[in-house]
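K.L.:
next come a sequence and a model predicted from it.
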Amino acid sequence: MIRRGFGGRRRVYPVALLGAGLVAVLALSGCTSGETAAATSASGGGGGGKTAEAPRSQEAKLVATPAVDAKDASPAGPITMAVTDGALQAVTLTNAEGKQVKGELAADKSTWTVTEHLGYGKTYTWAGSAVGADGATKQLNGSFTTVKPKRQMGASLNTGDGKTYGIAMPIAVAFDAPVKDRVAAQKAMKVATTPETEGAWAWLDDRTAHWRPKEYYKPGTTVRVTVGIYGVDLGGGTYGSDDITSSFTIGRSQIVRADTQTHRMVVITDGTQTQDFPASMGLESDPGRVTKSGTHVVMSKHATYGMTNPKYNYENVMVPWAVRISNNGEFVHGYANSIPQQGKRNVSHGCINLSPANAKIYYDSVLPGDPVEITGSNQQLSSADGDYYDWAVSWDKWTSMSATSN
């Protein structure tokens, strides 16, 4: 141990004395350390002598969605009561008539969520309680009112639950009136497929939207469509009146290829040619009778159908095994009178004529949504031909018709 004196000279002590002094110091330290620790503990750890307080338990904090006193809440939700630093106990939400709304409490009791749609223009009141981490009970209270629409708008789907459709089937949503906010409407429309299928919505006009895949569906694909417009502002204070849904399946692959120049209609099922029928199509020397080139889609089928065309002076001419392939009057159907021309020349008013026997074979195999690919004529299928001209539109053009393309 070295000490510096007042005069700056150093004094050296014997090692033995240093050892004895060290023992004394250690002994002293040993006696005082316990007292110091006790004093430190009593004073809260030293550092100014302030006493540390134990952490306080937190009281429950409630958050309602929509906010309490909201006047324009969407009746479709989300509508929740949530708690932090605590757990929800009994929770109820009732309308003005005292009817309780259906809801579900999360397993950890942190959130209670409404599980049904509420009504438009109604007031709902919270009740119940939550217990905080501090053990104190906090009562739930407050109310909110759902929006009251200026108008309500409905919609319909072209597909049905449990049905089976062909590989080209478009999904069509038709609204009751023009939609001002197409972006809001389209965001509320969902298509889920298994296996996953690339597709897109396109607006054909201000009240009609179609969804189709980029390429034909794979056979066996399952499709779920949800048009969740209830509680959605579709523009100008018009709200959706109801949600609509549809779940369906895509069947086997069947493609018809008809050539107006060879006068043949070929059927390809699951990649294998199954039929090759002689046919007569629309007379091309008359622009009003041409069978349009392009991919048509089977819309419906009828064991018998009455054909009427005032321009060409015929009304309710009954034909067998009629399969509609567009809304411009084109069908695949049986017609015995044109059998001599079938496979040789085109004489129809736009339809694909087959013999009644061949038409029956095709009729029995067909599904709505099957594609009918027609080539060779001097006119193309287009929007002028009505539903469904979806496959006559290029994919780039189709996606540009989406409300959210920009």
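P.N.:
Perfect, I can see it now. Since we're looking at a predicted model, the values are computed, not measured.

K.L.:
use CA for all of it now, contacts and neighbours both
P.N.:
OK.

K.L.:
tell me which helix or strand Gly306 sits in.
P.N.:
Taking DSSP states H and E as the criterion, the element that holds Gly306 is strand 300-309.

K.L.:
how far away from the center of its chain is that strand?
P.N.:
If you compare the mean C-alpha spot of strand 300-309 with that of the full chain, they lie 36 Å apart, counting by C-alpha atoms, centre = their mean, to the nearest Å.

K.L.:
pull out the buried residues from it.
P.N.:
Of the residues in strand 300-309, 301, 305 count as buried by neighbour count, 16 or more other C-alpha atoms under 10 Å.

K.L.:
chain center to the very next helix or strand once past it, what's the gap?
P.N.:
The element immediately downstream of strand 300-309 (helix or strand, assigned by DSSP H and E) is strand 314-324. Distance, stretch centre to chain centre, for strand 314-324: 40 Å (C-alpha atoms, centre = their mean).

K.L.:
what's the answer for stretch 82-100, then?
P.N.:
Taking the mean of its C-alpha atoms, stretch 82-100 sits 29 Å from the chain's own mean (C-alpha atoms, centre = their mean).

K.L.:
second structure follows, compare the two:
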Amino acid sequence: MAPGSHRHRLARPVPEQPRGGEEALLTHSCPPTAPHDSRKRSSVYSIRSLRTLAVPAIAVALLVGCQSASKTASVDPADARPARITITPGSDTAAIAPDATVKVTASHGTLTKVRVVPDGAGSQAVTVTGALSRSKSSWHSTRTMTPGATYTVEATATNAAGKSAVQHSAFRTRTAQQINGVTVTPSKGSTVGVGQPVSLAFDHPVRNKAAVERHVTISTSPKTEGSWGWTKDPLTGIERVDWRPKTYWHKGTKVTLQARLSGVNTGDSRYLRRDGEGRGYFGRTNMSHGCVDMSLADGKWLYNRAAQGDLVQITGSTRATVSPGNGFGDWNLPYAS
């Protein structure tokens, strides 16, 4: 020992330090109380045993604490306000146009149900379809309504707290002062020839052709390319819109027409009253038929074998081609036109 230095003997040995951060934390939390080695070692062992039991207990306590916190999470009072529904037109509104738009909006909530149906059992009026916004906070009708009909609206909305609110409204559509009629060819369930177009003929001229086009669709099985075209009969003045395939119908093709025309304004406030719907099988056979000069016997033979929509191909004629509106002359026009 160097001169001037002093040696001090500790009153008791330094206790054995545990290994690892977690064990050290428990040792400091629960220090041994015995003043000599044997008790001290025993105390360390009991701490280690206690640690084995204490860790799961802490984990369980934390898990319970998390569950309790999630259950007690509260909804913002602002979001818990009752959902409010607004329907346009309201019940106190005067009669509206058949092609007007029905709107439903929800504040402090989202729409979960909207129905717009004709009032009264056995009503011939059409049911109104609609579309919901991405946020589900608004809805608007996507089709026209039957003139002179009464409709009922039922809307349901739910707020952030899960509480629902229901709102009703009733309104009436104006009676049409002028009506346009439509005749669909071929009739529903028909089986026709490979050249028959789908045709909608109107009693009065159609000023608003775009409105009609938006509400008629054709579906085919198998899928068939085709297009709509407008024409007018030069003899009667009747205007019509025809849908023909790019090439002749494939035999056995099933064709479905959906014409959601009730309430469509064809121009000058002249409305269509009813939907027209047709379905049939096209492409029965490929034979000749039409207004051609035949003997009575030949005409009878052809009449008994041909069907509506069978094609007539005349060759060797020096006369001009007839107008596309003079009968179903759709095939006299190139597809691109």
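P.N.:
Yep, it's here. Small disclaimer: the values here were computed from a predicted structure and weren't measured.

K.L.:
next, the residue nearest the centre of structure 2: secondary structure please.
P.N.:
Centroid check for structure 2 by C-alpha atoms, centre = their mean gives Ala131 as the closest residue, at 6.6 Å. Local secondary structure at Ala131 of structure 2 is given as strand here, using DSSP: H, G, I helix; E, B strand; the rest coil.

K.L.:
go ahead and confirm it touches Arg143.
P.N.:
No. Assessed by C-alpha atoms under 8 Å, Ala131 of structure 2 is found out of contact with Arg143, at 10.1 Å.

K.L.:
what residue of structure 2 matches up with Val301 of structure 1?
P.N.:
Rather than Val, residue 301 of structure 1 is Lys. In structure 2, no residue is paired with Lys301 of structure 1 according to TM-score structural alignment.

K.L.:
with Ser247 of structure 1 as the reference, measure out to Lys301 of structure 1.
P.N.:
Here the distance between Lys301 of structure 1 and Ser247 of structure 1 works out to 21 Å (C-alpha to C-alpha, to the nearest Å).

K.L.:
now Val131 of structure 1
P.N.:
When distance is defined by C-alpha to C-alpha, Val131 of structure 1 is 43 Å away from Ser247 of structure 1.

K.L.:
and Trp321 of structure 1, by the same measure?
P.N.:
From Trp321 of structure 1 to Ser247 of structure 1 the distance is 28 Å (C-alpha to C-alpha).

K.L.:
tell me which of the two has more neighbours.
P.N.:
Neighbours per residue (other C-alpha atoms under 10 Å) separate Trp321 of structure 1 from Ser247, with Trp321 holding more: 26 against 18.

K.L.:
next up, the contacts around the equivalent of Val255 of structure 2 over in structure 1.
P.N.:
In structure 1, the residue paired with Val255 of structure 2 is Val223, using TM-score structural alignment. Counting by C-alpha atoms under 8 Å, 6 or more residues apart in numbering, Val223 of structure 1 makes contact with 191-194, 247-250.

K.L.:
buried subset of the residues you listed?
P.N.:
In those, burial by neighbour count holds for 191, 193, 247-250, counting by 16+ other C-alpha under 10 Å.
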